[in-house]
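Student: predicted model, plus sequence, below.
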Amino acid sequence: MSRLLRTSHILAWLFLTGASLAAILIASFYLYLRPGLPSVEQLTDIKLQTPLRVYSADNRLIAEFGEKRRAPITIEQIPTIQLHAYLAAEDSNFYQHMGVDFKGLLRAAIELVTTGHIQSGGSTITMQVAKNYFLSRDRTFIRKFNEILLAIQIERELDKNQILELYLNKIYLGNRAYGLQAAAQVYYNLDVNELSLAQMAMLAGLPKAPSAYNPLANPERALIRRNWILGRMKELGYITEDAYRLASAAPLTAEYNAPDTQVDADYVAEMARADMVQRFGEAAYSDGYSVTLTVNSANQQAATTALRHGLEAYDQRHGFRGPIGQIANPDRPVDELSRELGMYPRLEELYPAVVRTVSDENNQVELLARSLGPVTMSLDDMKWARRHRSENSTGPAPTKPSDVLAAGDVVYVTPKITDDTETVPATQVLLTQLPEVQGALISLNAKTGAIEALAGGYSFSQSKYNRATQATRQPGSSFKPFLYLSALERGLTPATVFNDAPIVFDDSEQETSWRPENSSGRFYGPTRLREALYKSRNLVSIRLLRDIGIPYTLDYIDTLGIPTNNMQRDLSLALGSGLLTPMDVARGFAVIANGGFDVQPYLVQEIRDSNNEVIYQAPSVILCESPCQLDDIPPSTSDAANIRVAHRLADERSVYILHSMLRDVVRRGTGRRALALGRTDIGGKTGTTNEQRDTWFSGFNYNVATTAWVGFDQPTPMGRGEYGGTTALPVWLEYMTTALDNSPSAMMPQPNGIVSVRIDPVTGERARPGQEGAIFELFKEEEAPAPLEPLSTTNGGSLDSNGGTPSSLPQELF
């Protein structure tokens, strides 16, 4: 045997021995690792981490919660050219290999030996699926071997399109974007089927290194990577030469696009988020739930805007508190000033700006505003800015810009808007300031309790505290309708007379006296309850509470569902000295508005899972007389198990009479500003506490009840002249102008057992036939005043049952 042949045999045996040892080693690895490998079946059951999305009742996006932005799609929804872009970038042999590209792995091994580190990786798309769904990102040989085994297993059990779809929904593409569709929205604000070829190639370049090739963080490297992918697509025959040339010459158009929320409703969004976490725990943020709320986007935006306008109006009435900061040398380059301005946050439409020059000669101020750039402001744009001295005092009106501002001052400005809502040149701004006063607005569907709009403060980014549901404040006179309803249920009538006269209560233990007064400081003598309510007479309310009893009143209010645990057990209760949240007050007025039925406010209308299946639907609400029979439920109700029965809490006749009394608050009392709506179906009540610390207006018709509150977070006097009718009612009015737009009049139907009787306006007793100045009043049939003897019947006419001639009956209650 020749020496060459002998050497060949030795080499052959060495190769076989090495191959055998390698096979044994691989088999040992497989037997060792195989029990720990997950089942491929799990891939079809895995829930992609998809954020929680919150929508309005009319399907407008309110908010998105979750660390990962993701929008799963099917492979049928992805354009073929986009698939080709990813194949060209990541795995051009994807449809040919068995899950592992051994040539690629060998190339990676050689790179490791020759350079000391892996450059290309050698992973196929299938191996990336195995890694992304099941394995850690540790760069170890054990993890790589697991990846190879699992990729082969995946290829045996799933077809190629399934694998590619899993890959394109899982990959991280930078800027919190997970999956292709989310990346298309983040970088281009487009759906995946709307992208250009250049944009498709750009997204295909991101999986290799989302940071290094990110078009926002590193546009130059991203452009090189994009054009390389386009070249690969041309080489593989996916695109033509002309398409390559046009796409590679296209400019970069990527920019960051935050979730495109369409409704300004941060307080509502936070309520929905908390509700979902309570239901589903941390999975709420990642399991792809979508929540539809009861709020309408137009109403919600109107509520947010109305509250901000009302708080700004109060704030400006009390003067300018001065700049929020100072920046030295404001004539420095714009870039330097902009960096310093970055220390001051933008809040809603309030932009921080530094004053660069002040010209009294031209009545103009030049500023640099964050996000707006160089802007100007005239004297007219700051005329409101009298110097704030106290809640009751301001300085003189400014006559020149330097009376208000100086170079280097940092102030808030807002873009100037014309009356026709078109923005004037963006360089013109108005002087503003962040209000210190706060407020809330809640609007409820009176029949169902659905929250139609809610605003919990001026700015959620400034303060997360939701005053609509968390602030417990004294309701003042806005509490009186509940007291008067309890009196009507006790047998009193709108014609019952109480003396509006001084009253003193001595506290022997404290050696003090309480001398309550009307807001005017005057006393008006005998007053009917109707007049006392619409004129908000405090002394009448105190005597009324004393007459019907504090225990009875608190028990009755409790039956209405109004919490009484923070209410006074003394006569100050009549003036609203207890503590209620704006939501509590709104709910109580909704009970009045709907005729006396129970109201349970709710926000979540529907919840869907990641498969778009409805997993929760708010119950339908049925108003049901007590005792409520199942036969009363309409047969048209499809799901009898998903019904909430709202039982009657108050006598409908008492509520109907109270409606009439509260409409008079608007017609001729403290709520007259609400007449601007031009409607006859509106009732309501103002409320103002001692020293104007809390101001309220709650108003309603038969369908909707809305409450507005304005005050400081730490109860502080708001100043002379600041009452419910001047601070809270304008907020309510601006909102209701939108909420009731084009809606027909909605008044409570008159129930049986109500009579209208002419009475003496002074005594409240039934008027004698022919009595001048008599007025009509409403009564429950059994409580109507007894007829009196006629004074005379000189006209010879017959008298009607109410003591007047048919031809002379007035049509109004007054």
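Tutor: Arrived safely. Just so it is clear, the structure is predicted and the values come from calculations on it, not from any experiment. Numbers count the residues shown, from 1 in each chain.
Student: okay, CA-based contacts and neighbour counts for the rest of this
Tutor: Noted.
Student: show me where the stretch 451-600 of the chain has its helices.
Tutor: 467-470, 480-490, 529-534, 538-548, 550-559, 582-593 (DSSP state H, counting those that start in this stretch).
Student: could I get these as a markdown table with mean neighbour count and distance to Leu52?
Tutor: A markdown table is the format used below for the helices of the stretch 451-600 of the chain (neighbours: other C-alpha atoms under 10 Å; distance: least, C-alpha to C-alpha, whole Å):
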| stretch | mean neighbour count | distance to Leu52 |
| --- | --- | --- |
| helix 467-470 | 20 | 23 |
| helix 480-490 | 22 | 40 |
| helix 529-534 | 24 | 47 |
| helix 538-548 | 21 | 49 |
| helix 550-559 | 17 | 37 |
| helix 582-593 | 28 | 26 |
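Student: would you turn those helices into CSV with distance to Tyr267?
Tutor: Formatted as CSV, these follow (distance: least, C-alpha to C-alpha, whole Å):
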stretch, distance to Tyr267
helix 467-470, 9
helix 480-490, 28
helix 529-534, 33
helix 538-548, 35
helix 550-559, 28
helix 582-593, 13
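Student: mind checking the ones you listed for the one nearest to Thr17?
Tutor: helix 467-470 (77.8 Å; C-alpha to C-alpha).
Student: what does that closest one contact?
Tutor: 439-442, 454-457, 581-583 (C-alpha atoms under 8 Å, 6 or more residues apart in numbering).
Student: test my guess that Asn132 contacts Tyr172.
Tutor: No: here Asn132 lies out of contact with Tyr172, judged by C-alpha atoms under 8 Å, at a distance of 9.3 Å.
Student: the two: who's more crowded?
Tutor: Taking Asn132 and Tyr172 together and counting by other C-alpha atoms under 10 Å, Tyr172 has the greater number of neighbours (24 against 17).
Student: ok, now which ones touch the closest residue to that one other than its chain neighbours?
Tutor: Among residues not flanking Tyr172 along the chain, Tyr178 sits closest, at 4.5 Å (C-alpha to C-alpha, 6 or more residues apart in numbering). For Tyr178, the contact set (C-alpha under 8 Å, 6+ apart) comprises 68-70, 169-172.
Student: pasting the second one now:
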Amino acid sequence: MSSSTNSPKKNSAATSSWIGRFFLKAAIFAAGLGLCGALLGSLALALAWPNLPDLSAMIDYRPRVPLRIYTADKVLIGEFGEERRNVLRFNEIPDVMKSAILSAEDDRFYQHGGIDWMGVARAVVANLTHMSKTQGASTITMQVARNFYLSSEKTYTRKFYELLLTFKIEATLTKDQILDLYMNQIYLGHRAYGFAAASRTYFGKQLAEITPAEAAMLAGIPKAPSRFNPIANFDRAKSRQAYVLGRMRNLGYLTEPEYQQAMQQKIIIQSAPGTPAGGYAIHGDYVAELARQLLYGVYQDDIYSRGFNVYTTVQSKDQEVAYQAVRNGILDYTRRAPYPGPEDTVDLPAGIENTPVQLDAILDELQEKYPDNGDLLTAVVLSASPTKITVARTSNEIIDVTDKGALRIVARGLVKNAKDKVRIERGSVVYIHENGDHWEVINPPTVQAAFVSLRPQDGAIQSLVGGFDFEDGKFNRVTQAWRQPGSAFKPFIYASSLERGLTPATQVSDEPFTLTAAQTGSKAWAPKNYGRTYEPMLTMRQGLYKSKNMVSIRIMQAVGPKYVQDYVTRFGFDRERQPPVLPLALGAGSVTPLQLAGAYAVFANGGYRIPPYLIDHVTDSSGKVIMQAKPTIAGDAAARAIDPRTVYVMNDMLRGVATYGTGARVHRELKRDDIGGKTGTTNDSHDAWFAGFTPKLVGVVWMGYDQPRSLGSSETGGGASLPIWLDYMRYALKGQPQTPPGPIPDGLSKIDGEFYFAEFPPGQAVARVGLPSPNDIPLDGGGTDGITDLLNRLTGGSSPTRRIQPPPDVPF
């Protein structure tokens, strides 16, 4: 009985004992895990903390006056140095700006220790409610940590370092110092860093002068600088401004009347003195950077703090026209090339057009990944058919692409059986461009181009554009890209021949020939004319007009490769880059666009070698001139490069090229008789050139890929590069009187319609350059050493663009 009555109690006690033991073990296990976690966390902290950056650089605001770069007509095109950010002390920043920032970004900034846990919870709830990322939880301190020292990659390691750096900043600096850093250094679009610079960029006024309405608009920009700034998208900026003003009212920074007044204020976007809203008055980035590099070579890092003002030779209007000409020429080529497909494709839920918040959140993320490129604007496709593409820039900016010509550009992406890579469909991320009176879908170009113009009398550079977009990289193709000039080099071969007894009337064989591998010591060489058309004989003048390769090779063979190598150095070409081999007759050496422009200036100015220059003078912070250019002037006997008779004949022949030859479009469109020029297209159309000049202006255009590949079998210098040159010259030569040819120089006669040097009259000049035996054609004047690389290029091989490292970037 007793045993039976005590059994439930025993069972209950046993159960309680088991549960107790279980929770005890669980507690011990949890404590162990916690201890392990703490140990691992401590270890990670111990390893990571010493690697965090020193914060001294964040607060080193030693006042410095920046380096400023100007055009010849005193238009600001660049600033380099810390003061570019218009740094203000904390007490110099108006309270209305501080309250706007706190309302927009971190209203509990002065209460939390770097991470706002209440804000994190609020953001999680909001994002779950909308099923998308509509709110973030980054504090001002976290943004300072991320923007100053960390990359933008989204990894757990980077986030961990961001949190640690956030704690370090909070432990080291006061709240006012952190807010000071944020307000002075945060990027706010259109090259503006800090709110003082942004106020100048967008409103044309000092930060101390802004109103609550303007402060709220500026405070709304950090969320998405490329999309919420009032120049890129005024409607989005205005919407964001309304949100910030509402927060300022709710937090007590604005009274109701002040709020209503701010909401009703009209925002005027205007330029600061000397610059337009959003940046500089013209696109002179490549010019400014080159000027910085040149000055850096003299003063090193001192240039960023001593208040130097650099005045270049560039004319502002010429520069802007050149920029637009290069950009338009590259876009025209891109329209001709096969459409490569959208930049990306994202999942775009059905009906998202009816939920602006979600659509704008997607567009904001895409804009960060695929930012606008000048007038190429990021958009996402809402619908696509062969007759219409509808895209969204924002939830309020919906654009239809319906122009038939524009749709033909991307037609291969709109057909039913389009390949996945090129298909345009709902969710496709594309770039759009307003082309005249219609919109088009067009990818950011992968091809590049460069343009430079200069005065041949003294070498002063008038305009310089080193590529499609400076923001894609500072590599300046005008000065740093060593490329084969192709047929644009032929005039220098012809010039050398005039001083060796050939005349424009000399008959030259145009028949093809082949050299065997045994004869070359490398690969077999069978040079060809463009289009593979040949004629038995042509005059030298006809050979230049038609840009015949066979004629150029035989002229060089007749003159002698070694003589040609020596001769072309008179124009400023590097001897080592122009080896004495027959392929040089086809432009198989290497030049930069600037070097080629300087060489053509010798023809334009009467035969004088005038080195190009960019900086006219430099002043210190007080305006005192500390450097002044002293250019060589055409007419200086010491600068004489070639015989004036050679110049006269070559000018006559090159004007013929621009009137009757491969550059005849020049005369058709500009209707001028004082322009000479030459097209250039290298093997497999890797490079396309046009070099043209008047007696007062030289311009050179290059187009190609940085990693050489064919532009397309139908692309030539006349089709790809000449249009850029024409766009520029239409402006530059407008209203300029024509310069007729001068008197025929002494020692030169015109007999039966052609020119002859006195020492090479008819009967004594070389009358005919025939078809020699292959054994009589030495590639290098007697041997074959050193030609392998050139022959490789001519037979299909190529090497990437040669680059010269510029001085270090500005130390921000």
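Tutor: Received it, and whenever you're ready, just let me know what you need. None of these values were measured; they are calculated from a predicted model.
Student: from Ile73 of the first structure, how far out is the residue nearest to Tyr172 of the first structure?
Tutor: 12 Å (C-alpha to C-alpha, to the nearest Å).
Student: now do Ala27 of the first structure
Tutor: Ala27 of the first structure is 39 Å from Ile73 of the first structure, by C-alpha to C-alpha.
Student: which of these two has more neighbours?
Tutor: Using other C-alpha under 10 Å, the more surrounded residue of Ala27 of the first structure and Ile73 is Ile73, with 17 against 12.
Student: that one and Gln162 of the first structure: what is the separation?
Tutor: Counting by C-alpha to C-alpha - Ile73 of the first structure and Gln162 of the first structure are separated by 12 Å.
Student: now Ile324 of the first structure
Tutor: Counting by C-alpha to C-alpha, the gap from Ile324 of the first structure to Gln162 of the first structure is 58 Å.
Student: repeat for Gly525 of the first structure
Tutor: On the measure of C-alpha to C-alpha, Gly525 of the first structure and Gln162 of the first structure end up 85 Å apart.
Student: my read is that Val497 of the first structure contacts Gly525, right?
Tutor: No: the pair Val497 of the first structure / Gly525 is not scored as a contact, 9.7 Å apart, by C-alpha under 8 Å.
Student: how about the strands in the stretch 351-500 of the first structure?
Tutor: Listed in chain order, the strands of the stretch 351-500 of the first structure (DSSP state E, counting those that start in this stretch) span 351-359, 364-369, 373-378, 388-390, 393-394, 409-415, 429-432, 438-445, 451-455, 497-500.
Student: the stretch 1-150 of the first structure now?
Tutor: 52-55, 61-65.
Student: related to what we said a few turns ago, Val591 of the first structure: which of the strands of the stretch 351-500 of the first structure is closest?
Tutor: That would be strand 438-445 among these, by C-alpha to C-alpha, at 10.3 Å.
Student: now do the closest one: distance to the chain's middle.
Tutor: 11 Å (C-alpha atoms, centre = their mean, to the nearest Å).
Student: that one corresponds to what range in the second structure?
Tutor: Using TM-score structural alignment, the residues of the second structure aligned to strand 438-445 of the first structure are 448-455.
Student: could the strands of the stretch 351-500 of the first structure go into a markdown table alongside mean neighbour count?
Tutor: Below are these laid out as a markdown table (neighbours: other C-alpha atoms under 10 Å):
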| stretch | mean neighbour count |
| --- | --- |
| strand 351-359 | 25 |
| strand 364-369 | 24 |
| strand 373-378 | 20 |
| strand 388-390 | 15 |
| strand 393-394 | 16 |
| strand 409-415 | 23 |
| strand 429-432 | 23 |
| strand 438-445 | 28 |
| strand 451-455 | 29 |
| strand 497-500 | 20 |
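Student: for Arg60 of the first structure, find the nearest of the ones you listed.
Tutor: strand 451-455 (13.9 Å).
Student: the closest one: how far from the chain's middle?
Tutor: 8 Å.
Student: that strand against the second structure, how far on average?
Tutor: Compared with the second structure after the fit, strand 451-455 of the first structure shows a mean deviation of 1.1 Å (mean C-alpha distance after the TM-score superposition for the first structure).
Student: need the contact partners of that strand.
Tutor: 265, 267-268, 294-296, 299-300, 303-304, 307, 440-445, 466, 468, 601-603.
Student: give me the distance between the residue in the second structure that Asn594 of the first structure lines up against and Thr681 of the second structure.
Tutor: Under the alignment by TM-score structural alignment, Asn594 of the first structure pairs with Asn605 in the second structure. Per C-alpha to C-alpha, Asn605 of the second structure is found 25 Å from Thr681 of the second structure.
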